[in-house]
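A.B. asks: only geometry, no sequence info:
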């Protein structure tokens, strides 16, 4: 979008440079199982400023004294986890890049989560884009004056807290088999923490442990990457590990309840020029006449699963649990990035860190490029110049 960088990048792009970039990205790690885009996105200052403003508006809602009361029904009763802290450690907001009425690029909120994203991989990716393509050293993926050193320092503060790296573990079910394992490895490289699957952890009394060879090591904190809804039919695993819904002597970063509180559930409470009109389906007084301009979303779905784009009245009438669905006005993405053979749609994820006793800080970003009907790797399998990437801005 910054035209001089875009023009220069496209003029110098070759498939060989892209393959060299991917090789460098994977060096020391395993093969990346998702598509990484050929290019970063060069975010202009005016769009970056709007993204910052949009994020601040959302945070102001989250910081309201009544936010927990407002979102108490967001957490499914069967997944209530005790020991919730005062605030999430991570905030991620996804914005589609659109055009406003004046024709200017502007962000529109698509999704939001109080859950970690690829905080390790994105820093690693930015370095590799800049190195592989010989980009200007005036470009940065960081906001608010952060650089790699200060960013990793804050990431350590948030994830490790006062504990030693061996007392903290990144946890997911079958962690090393996840598509996002590259982020787990990058995080481990930066922080020195363990990567554990759910069943690598066992309980004695109220404490959690894992084995390092023949040594039993007590966990003090879990960097949680496990979405509990995804193991709803696999809770037998808890018998060989631990049940997170029990009272445990463990710190969560971030606590699982925040995944539900800060989600699509929160969007109907937001009123902003950066947020599309959104309603809980069970509170909808009248079905809009222009239903073709809306999308129907389940509250607790992942990676676009279950979303109905071309909504009909029969779809709305057919929903059995309307309290778990939202009707949201469609966002029209602007194809804003010029590829060698056409323009590409853009979605920007703002990624915040919120240390204990501190303030939420916008640090880095994640960008997804799309030519398909929906953003996301599964909807863009047959295209190039699409996939995961990062936004670079002038320092």
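C.D. replies: It's in. Nothing here was measured: the structure is a model prediction, and the numbers come from that model. Numbers count the residues shown, from 1 in each chain.
A.B. asks: contacts, neighbours, all on C-alpha from now
C.D. replies: Will do.
A.B. asks: longest helix in the chain, by residue count?
C.D. replies: Ranked by residue count under DSSP state H, the longest helix found in the chain is helix 45-62.
A.B. asks: That helix: what's the following helix or strand?
C.D. replies: helix 67-70 (DSSP states H and E).
A.B. asks: Which SSE is immediately downstream of that next one?
C.D. replies: Criterion used, DSSP H and E; the element after helix 67-70 is strand 90-99.
A.B. asks: Check the offset of that following strand from the chain's centre.
C.D. replies: The chain centre lies 10 Å from the centre of strand 90-99; the measure is CA atoms, centre = their mean, to the nearest Å.
A.B. asks: for that strand, packing partners?
C.D. replies: In terms of contacts (3 or more CA pairs under 8 Å, 6 or more residues apart in numbering; DSSP states H and E), strand 90-99 is packed against strand 105-113, strand 342-353.
A.B. asks: Just the buried residues of the longest one, please?
C.D. replies: Along strand 342-353, the positions that meet the burial threshold by neighbour count (16 or more other CA atoms under 10 Å) are 344-353.
A.B. asks: That strand versus strand 90-99: what angle between them?
C.D. replies: Strand 342-353 runs at 150 degrees relative to strand 90-99, counting by axes from the mean of the first three to the mean of the last three CA atoms, to 10 degrees.
A.B. asks: Go through the helix or strand just after strand 342-353 and flag the buried ones.
C.D. replies: Next along the chain after strand 342-353, taking DSSP H and E as the criterion, comes strand 361-370. By neighbour count with 16+ other CA under 10 Å, strand 361-370 contains the buried residues 361-370.
A.B. asks: let's bring in a second one:
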């Protein structure tokens, strides 16, 4: 999207160099990259960067409202509510489609949001991998609040560990060694000393939690939570002493209830130039007359599961549990990233952390996904190139 940088990058690009980059990743972490890394980073011009920041700030204004918890009580399924002090959402991620407005300028349009961590380790590592193999100018950066990766990782170390020793902090997941995001877990261990521990391996003694390491029982003080309830529900007979909904003496980073409070459930509470209209399905007395311009989304799913791009009034009438769905006006992704054989659509995720002593969250970095399909996601981009996950590099 910055023509000079794009031209320079594409002129230097070859498929062989891209394969060398993938081989280097595999050499560093054999067999651990389990999702497609796109052939290119995305160069974000200052004007679009500033619009993304403004869009994020307007969403944070809503989350900071004194009645936000009251407005989102219905977001948390009763059987998935986790006890304990929720505090504030330690992590916020906002997904924006890159679109073109009526005046022809690029702008972001909100797609989804989560009060849940993303690839905070991997996204600080990937920019350096691109820099190692391709020409990246010094006038762009992956980091929005730090001068470089080292400074970013030090801030994240303080944020994730608090005052605890790394061995008393765990990254909690279900079968972490099998997750597609496991490379992020490995990098989390490398950067911050935090072990990824499976939910099934947690020991419980009263309100205290432990995990085994080198033959020792280690007390768990803080949990960097990466368990998604939607996935947990797929394992109704999961063994183990600890259930995510148990009332225990740990500090959550971040508390699981924010996964629901800041989610698709929040979208109808938002408005503004970068937020497409969105409605709880059960609150509509009548449907929009242009339903072809709306997408149906289930409230309690993730990674695009259950999204329906094409719906009719009859389809909506047939839904028995309308309170579990919303209608969101479609946005028109603008193909903006020049590949060797055409333009590619782009989505930008902003990644925030919220320090306990700060009034507002801090925007630290981003994640980008490229697509040639109807939607952003693996199923819509099979057997295509110049698609997948990558890093946005923001004009300084």
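C.D. replies: Now that the structure is in, tell me what you want to look at. Just so we're clear, the structure is a prediction, and the values are computed from it rather than from any experiment.
A.B. asks: Format the helices and strands packed on strand 90-99 of the first structure as JSON lines; extra columns: distance to residue 60 of the first structure.
C.D. replies: Formatted as JSON lines, those follow (distance: least, CA to CA, whole Å):
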{"stretch": "strand 105-113", "distance to residue 60 of the first structure": "14"}
{"stretch": "strand 342-353", "distance to residue 60 of the first structure": "14"}
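A.B. asks: among those, which is nearest residue 379 of the first structure?
C.D. replies: Between residue 379 of the first structure and those, the shortest gap by CA to CA is with strand 342-353, which sits at 12.7 Å.
A.B. asks: How about residues contacting that closest one?
C.D. replies: The contact list for strand 342-353 of the first structure, computed with CA atoms under 8 Å, 6 or more residues apart in numbering, reads 51, 55, 89-97, 117, 119, 154-155, 158, 333-338, 360-371, 375, 385-386, 391.
A.B. asks: That strand vs the second structure, average distance?
C.D. replies: Here the mean offset of strand 342-353 of the first structure against the second structure after fitting is 0.3 Å, by mean CA distance after the TM-score superposition for the first structure.
A.B. asks: about what we covered before: ok, of the buried residues of strand 342-353 of the first structure, which one's closest to residue 255 of the first structure?
C.D. replies: For those, the closest approach to residue 255 of the first structure (CA to CA) belongs to residue 353, at 13.7 Å.
A.B. asks: Which part of the second structure matches the longest helix of the first structure?
C.D. replies: Per TM-score structural alignment, the counterpart of helix 45-62 of the first structure in the second structure is residues 46-63.
A.B. asks: how close does that stretch sit to the first structure?
C.D. replies: So stretch 46-63 of the second structure averages 0.3 Å relative to the first structure (mean CA distance after the TM-score superposition for the first structure).
A.B. asks: Would you mind listing the buried residues in that stretch?
C.D. replies: Using 16+ other CA under 10 Å as the test for burial, stretch 46-63 of the second structure gives 48-49, 51-52, 55-56, 58-59, 63.
A.B. asks: now do stretch 301-315 of the first structure
C.D. replies: For stretch 301-315 of the first structure, burial by neighbour count (16+ other CA under 10 Å) applies to 307-308, 311.
A.B. asks: Any idea how far apart the tips of that stretch sit?
C.D. replies: Stretch 301-315 of the first structure has an end-to-end distance of 17 Å (criterion: CA to CA, to the nearest Å).
A.B. asks: Now do that stretch: everything it contacts.
C.D. replies: By CA under 8 Å, 6+ apart, stretch 301-315 of the first structure touches 287, 291-292, 294-298, 376.
A.B. asks: Please pick the buried ones from these.
C.D. replies: Taking 16+ other CA under 10 Å as the criterion, what is buried in the contacts of stretch 301-315 of the first structure is 291, 294-298, 376.
A.B. asks: Which positions in stretch 241-251 of the first structure come out as buried?
C.D. replies: 241-243, 248, 250-251.
A.B. asks: Stretch 6-21 of the second structure too?
C.D. replies: 6, 9-10, 13, 18, 21.
A.B. asks: ok so, going back, what is the longest helix of the first structure packed up against?
C.D. replies: Where contact means 3+ CA pairs under 8 Å, 6+ apart, helix 45-62 of the first structure is packed against strand 105-113, strand 391-394.
A.B. asks: Lovely, talk soon.
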